[in-house]
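Colleague: Build me a model from this:
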Amino acid sequence: MTKINNLNIVVLIICAIILTSCGTYFNQPYQQERAKLGEQTKANKNLINLPPPKEPIVVGVYNFRDQTGQYKPTENGSSFSTAVTQGATTILTKALEDSKWFTVIERENFTNLSTERNIIRSTRKQYRQTTNPNEPQLPPLLYAGVLLEGGIISYDSNIITGGFGARYFGLGGSTQYRQDRITVYLRAVSTSNGEVLKTVYVSKTILSQAIDASLFRYVKFKRLLEAETGITKNEPGQMAVTEAIEKAVEALIIEGIKDQLWAPQATQEASKKLVDDYLLEKSDAMSTEIYDRLLIKRRGKTAVTGALGLSRISGDLPNPEFEFNSKIGFKYFLNPAINVNFTYNKFNLKNKQLLNEGYMSFDLNAEYVMLPYDKFTPYVFAGVGSNASNYFDTIDLKMQFGAGLEYMVNNNIGVFGYAEHNTAFTDQLDFVEAGKRDDMYYRFGIGVNYYFSAPKSNKDLKKQQRRELKQEKRRIRKENLKQKKDSTKEE
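Modeller: Just a heads-up that it's a prediction; the model follows:
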C-alpha cells in the first residue's frame, strides 16, 4: 500500500512539473549565451515598411529623457534603480533611422562634436601654413528643420494585479500576474518659427507572470517529502520603451502626411490608404478605455429570445420539486442599456404527490443591461404579468423580478442565463389557501437572444468611418480654398 501511495506522489509531482513549469525545464539557460543582435519589435516592422519620403526631413533630438521620476518597484518598497531606461534618446535616434524618413543630426552630445570639429579646424589650419595651402575648409554643420521633443512621461506600476491558487492535502500551485504601463509623448517643433507641428502619445503595458507548484507530504512515519517548482517571466522594460517610441515615430510620420507637412514617395491611393488605416486605428483607440475595454455598440435594436429551464413553487404545500420551464419573447431596446421585453412562458409547478399543474404566463419587463458595450454583461429586470392554467380556468396577476448574465457570441447571437422570482397576487396557485402570504415561484434557465438589427460589423464601421473621413477632408479642402481666396482678395 505504501508503494502505491509513493507512486501516486511521484506521479503528482511529475504532473505538477509538466503542467506548471514546462518553460523552466525544457528551455533552461544551461550555458552562457553569445552576444546577438537586438530583437525586433512589431512596431519596428511597421516602421520599416512605411513608404519612403519624397525628401528626408532633417531633425535634431537634444534630449528625449525619462520624465517619470519613478524608481523600480520592489516587494519592500522601491530601489534606487530607475523604473525605465535613461537611454531613450538613443532609442529614438535608432527608430528615426529605421524609418528612413529622417536625416538625424547629432545634438545630444553636441559639445563632443563641437570640440572634435575645433580640433580638425586647428589641424587643417596648421597644414595650410606649413604643408598644403590648398587644404579644404571644414564643411558647415547641417541644421535641423524640425526638432523632436518629449519623453517618457509616465510609468504606472501595478495597474492590474491578480492570481489564483489552490492547495489540497499538501499539494498545491498558484499563478500570479502584474501589469505596468509606460506612456511616451513625442512632438515635432518647427525651427523656423517655433510652432509645434504635431504631438502624439503612445502607451505600452509591461507584463510579469509567475507560476509555481509545491508538494508537502509525509510519505511515512518520520519521512517528509517536499518538492517545489516554478517559473517567472518578466517582459523587458527596455523592449516596451522601444516599441512605444517606434510606434510614436510611426504615428508622427502619418500625422504629418495627413496634415500635408510632408509627403511619401507613393501613389495618392497608397497614401490615402495609409492615412485611413491609421485614422481607423486611432478611432479604435478613442473607443477603448483603460484595461482594453472596447466601447462599441454590440446589441441590435430588436431581438427574439428563447430559453429552457426549471421552475419551483413556494406555496402552502410541502415538498416542492423542480419542473420544466420554457419561454419565448421579443425585446426592443430604447437605448443601448435599457430595453422592454414581452415573453410567453410555459411551465409546470409541482409538489411531490400533491400537485403537478401546468401554467402559462405573459410577462412584460423592463430590463437594464449593466455593461452594454461589453461582450459579457450582467443584467437585471422587473415587471408585471399574468398567470393562467393550461385550460384558462384561472387567471391571476403577478409581478416578477430577476437577474442574469449574457455573453455575445457574435453581433447577432447572445447566450444568457437567468434567475427569476415571481409573486402571484393570489394564494390559490397551488389550490390551497393557508397563511397570510401569497404563493410564489421561481424560474431558472439558459437561452439565446437573436438580434435582428445587429450593429454594424467592423468592416461596415470601417467603411462608414472612411466615408466620414472623406467628408471631413472635403470640408477641410473647401475651407482651405476659401481662406486662399480671401487672402488673394486682401492682397
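
Colleague: From here on, just use CA atoms for contacts and neighbour counts.
Modeller: Fine.

Colleague: what's the longest strand in the protein?
Modeller: strand 196-220 (DSSP state E).

Colleague: chain center to the helix or strand harbouring R312, what's the gap?
Modeller: Element membership for R312 (DSSP states H and E) is strand 302-314. Mean-position distance between strand 302-314 and its chain equals 34 Å (C-alpha atoms, centre = their mean, to the nearest Å).

Colleague: all helices of this protein, in order?
Modeller: Using DSSP state H, the helices of the chain run over 2-20, 22-26, 42-48, 88-99, 110-130, 237-258, 268-286, 458-490.

Colleague: Most tightly packed of those helices?
Modeller: By mean neighbour count, with neighbours taken as mean count of other C-alpha atoms under 10 Å, helix 237-258 ranks first of the helices of the chain at a mean of 22.

Colleague: Can you give the contact residues for that helix?
Modeller: Residues outside helix 237-258 that contact it (C-alpha atoms under 8 Å, 6 or more residues apart in numbering) are 41-44, 46-47, 84-85, 88, 91-92, 95-96, 99, 101, 182-188, 198-206, 262-264, 271, 274-275, 278.

Colleague: Following up with a second sequence; could you model it the same way so I can compare the two?
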Amino acid sequence: MKISTYISLFLLLFLSSCGAYYNQPTGVERAVIGEGTPATSLLKDLPKPKDKVVVGVYKFRDQTGQYKPLENGSSFSTAVTQGATSILIKALEDSNWFIPIERENIGNLLQERNLIRSTRQEYVKDADPNAPQISPLLYAGVLLEGGIVSYDSNIITGGFGARYFGAGASVKYRQDRVTIYLRMVSTSNGKILKSVYISKTILSQAIDESLFRYVNFKRLLEIETGYTTNEPIHMAVTEAIEKGVESLVLEGLKEGILQSTDAKEIVDAKIQAYDKEKELADKSSMYGRVLDPKRTKFGIEITGGTTLMDGDYANPLARPFGRGALKYFLSESINLSASTNVLKLANKNNLDVGYITTDLNMEWLLLPRDNFSPFVYGGGGYGFTRKFENTHGKVQFGAGLEYLLSNRIGLKLFGEYNINFSDNIDYIETGVRDDYYYKFGLGLTFYLGKKRSKLF
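Modeller: Below is the predicted model:
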C-alpha cells in the first residue's frame, strides 16, 4: 500500500509537468531550416514598397562586453551572438523594403573584383575591346548603424517548492533581457533619419520533482525527474532585430521618408496600430507594468463586512456593518472619502447595540497606476445611536488592497481600527481606557466620469 501510494503521488507530479517534458530528444536530429520568430510574420506583412531602398550595413556589433553568466561566475563565451550583422541583413531581405549590399566584408569583394580584372587583361588576349567591363558596385542610399547595447542577467528570479514526507517538487525561473538600438543614416548628408530602440526578455525555467522515502525496513525508494527550458538567446536577438526593422519601416512611412504602393487605408491602419503599441510602451515600465492613470476623479464606494468590539466586556461577537462613501481624487494617489456607516457592536450576553457614524478619511493609493494596489487611510468621524442617546467623536485608520476588475470597478478588501473618545460605547464605564472596535470589510468602488490620459 505504501509503495502504491508513493508511486501514485509521483505519477501525479509527473503528469502535472509541462508539455516540454514529453518532447525530449532521444536521437540524432537532421538539420532543419531555421525557425521564425513572432516578429518574422509581422515583418513580412508590411505594406509593399514603392521603391526599394539600397542599404549598407558595415557592422552591427555586440557592444555589451558581456560574457555568458554561470552559477559560479562567468565563462569566456560571449552572452550574445557576434553574428548580428547577418541577422540584420536577413531581416532586411524579409521585409522586402530594402536591397542589402555587401559592406561587412567589402575588402574580400574588392579583392575578388581586382582578380577578375587582372585575369581578363592577362589571359583573355582575343577578347573584344568593346566588351563591357565588370559591372559597377551599387552604392547605398542609407546606412543602418547601431548594435546590441545591453544584456541584463537575472532581472527577475524566483520559484516555488514544497516537500512533505520525502515527496516534493520545485519550480524555478530566471528572466534576462537583451536590448538593441538601430538607426537609419542618409549617405547624402549624414543625417540620422530615424532611430528605434527594442528590448526582448529571455526566459529560463526549471522544474524538478523527487520522491525519497523508506517504504520498508532497509527498503529505500528514490525517484527524481525534471527538466529545464532556456529560450535561445539567438532567437531573442533575431526577434529584437526584426522588430527594429519593422519599426524603422513604419516610422519611415509615418514621416514620409518611405512610400508604399498599398492603399492609404491599409498603410494608415498599420501606422495606427504601431502608434498604439508605442503609446503602450511609453506608459510601461519594467516587469510589464503599464503606467497609465487608472481611476477617474470621482467614485462611489459600497462596502459590507463585520465589526468586532474591543471594550470593557469580554467575549466580543462579530456583527455586520455597511458603508456608503463618496470619493474625490486630489491627485492620482490621494483622495478624500466621505462615508456613512451603519454598524452593530456586540458582546456575548452583555451588549448588542447599533450605531451610525459619519467619517471623513484621507486615502493614499501606493500604486495608483497599477491594477493591484495597496492603500492606507486615516481620518476622523462622529458616531451616534439612532435616537442620539449615545454620541461620541472618534478617529480611525486602516489599510487594505484594491484590485481593478475593469476600468470602472474596483474590488477592495480592508481592515480598520476605530479609536473612540468615549468609554460609554458599550454602555458601561470602567477603568481609564476608552472603548475601541475593529471593522473588516469587502466592497466595490465604482469610478465615474471620463478617464483622461493624464488626470492632473
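
Colleague: What would you report as the TM-score here?
Modeller: TM-score for the superposed chains, counting by TM-score structural alignment, normalised by the length of the second structure: 0.96, backed by 454 aligned residues with a C-alpha RMSD of 1.6 Å.

Colleague: For L411 of the second structure, list the residues it contacts.
Modeller: Applying C-alpha under 8 Å, 6+ apart, one finds that L411 of the second structure lies in contact with E402, Y403, L404, L405, L442, G443, L444, T445.

Colleague: quick one: furthest residue from the center of the first structure?
Modeller: T130 (69.7 Å; C-alpha atoms, centre = their mean).

Colleague: and that residue, how far is that from G69 of the first structure?
Modeller: To G69 of the first structure, T130 of the first structure is 55 Å away according to C-alpha to C-alpha, to the nearest Å.

Colleague: Same question for R293 of the first structure.
Modeller: Taking C-alpha to C-alpha, one finds R293 of the first structure at 29 Å from G69 of the first structure.

Colleague: Not counting its neighbours along the chain, what's nearest Y417 of the second structure?
Modeller: Y438 (4.8 Å; C-alpha to C-alpha, 6 or more residues apart in numbering).

Colleague: In contact with the counterpart of I89 of the second structure in the first structure, which residues?
Modeller: Under the alignment (TM-score structural alignment), I89 of the second structure maps onto T93 of the first structure. Neighbouring residues of T93 of the first structure by C-alpha under 8 Å, 6+ apart: V61, V104.

Colleague: circling back to that earlier point, which residue in the first structure aligns with the residue nearest to Y417 of the second structure?
Modeller: Y438 of the second structure maps onto Y442 in the first structure, by TM-score structural alignment.

Colleague: Can you report how many residues neighbour its match?
Modeller: Neighbourhood size, Y442 of the first structure [other C-alpha atoms under 10 Å]: 18.

Colleague: Would you mind measuring the gap between the ends of stretch 328-341 of the first structure?
Modeller: 10 Å.

Colleague: same check, this time on stretch 80-100 of the first structure
Modeller: Per C-alpha to C-alpha, the first residue of stretch 80-100 of the first structure is 37 Å away from its last.

Colleague: What is the neighbour count of the aligned residue in the first structure for T261 of the second structure?
Modeller: By TM-score structural alignment, T261 of the second structure lines up with Q265 in the first structure. Q265 of the first structure has 13 neighbours, counted by other C-alpha under 10 Å.

Colleague: wait, doesn't Q265 of the first structure sit right on K54?
Modeller: Yes. Under the criterion of C-alpha atoms under 8 Å, Q265 of the first structure is in contact with K54, at a separation of 4.7 Å.

Colleague: For G60 of the first structure, see how far away T82 of the first structure is.
Modeller: Distance from T82 of the first structure to G60 of the first structure, by C-alpha to C-alpha: 26 Å.

Colleague: Neighbour count for those two, which is higher?
Modeller: Legend: neighbour count by other C-alpha under 10 Å for T82 of the first structure and G60, higher for G60 (24 against 15).

Colleague: Let me see the contact set for the aligned partner of that one in the second structure.
Modeller: Alignment note (TM-score structural alignment): G60 of the first structure maps to G56 of the second structure. When contacts are counted by C-alpha under 8 Å, 6+ apart, G56 of the second structure touches P100, I101, E102, R103, Y139, A140, G141, V142, L143, L144.
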